[in-house]
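**Q** sequence plus the predicted model coming up.
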Amino acid sequence: MAEIDWTARTKNLLKAELKKRGVSYRELAEKLTAIGIPETERNIANKISRGGFTGAFLIQCLVAIGATTLRLDDIS
């Protein structure tokens, strides 16, 4: 069985959800701030490009953009 790059899969999942909803990093920063999680566009870009963010950050982003379901079989 091939080794899975879970970091890349998680990063791709978040990027896909943002793209699906047409949400830029700037808009995500505004949405996160609106729910009490202050983030800058630059911080978000850095976290996502590295892929080294926490599960909590992933959930915060998904809540902020209004995601209610995820299809894990859509990511690679």
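**A** Cool, the structure landed. Residues are numbered from 1 along each chain as shown.

**Q** going forward, measure contacts and count neighbours with C-alpha atoms only.
**A** OK.

**Q** how about the strands in this protein?
**A** Along the chain, no segments are classed as strands by DSSP state E.

**Q** output the longest helix belonging to it.
**A** The longest helix of the chain (DSSP state H) is helix 6-21.

**Q** which other residues reach it?
**A** By Cα atoms under 8 Å, 6 or more residues apart in numbering, the surrounding residues in contact with helix 6-21 are 24, 48-49, 51-52, 58, 61-62, 65, 67, 72, 75-76.

**Q** comparison target, given below:
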Amino acid sequence: MARKDDPATVEYETKAKNLLKAELKRKGVTYGQLADRLSIIGIQETERNLNNKISRGGFTAAFLLQCLAAIGTATVHLSETD
């Protein structure tokens, strides 16, 4: 299991955080709106919790997929050059 301070882990947590932030921006969705949309699918998060969780970047793959589903993102493009 990768350690939290492992550079590879930090790199991919940063990529996940940036991916989610970019999708939120592209869709024009605020953290408050994301909280509302997540609650519709049964996920209870406050705007403040979302801000903290996304800023840290250390969230689960399930959380990432829940957020992407809640904002209506059907596809994501990953680039090895970011």
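**A** Everything's here; your move. Here the structure is a predicted model, which is why all the values come from computation and not from measurement.

**Q** ok so, going back, whereabouts in structure 2 does the longest helix of structure 1 align?
**A** Helix 6-21 of structure 1 corresponds to residues 12-27 in structure 2, going by TM-score structural alignment.

**Q** what's the average distance of that stretch to structure 1?
**A** Superposing on structure 1 and averaging over aligned pairs (mean Cα distance after the TM-score superposition for structure 1), stretch 12-27 of structure 2 comes out at 0.4 Å.

**Q** look up the closest residue to residue 29 of structure 2, ignoring the ones flanking it.
**A** Nearest non-adjacent residue to residue 29 of structure 2, counting by Cα to Cα, 6 or more residues apart in numbering: residue 71, 7.3 Å away.

**Q** and the gap between residue 18 of structure 2 and residue 44 of structure 2?
**A** 22 Å (Cα to Cα, to the nearest Å).

**Q** show me which of the two is the more surrounded one.
**A** Ranked by neighbour count (other Cα atoms under 10 Å), residue 18 of structure 2 and residue 44 place residue 18 first, with 16 against 13.
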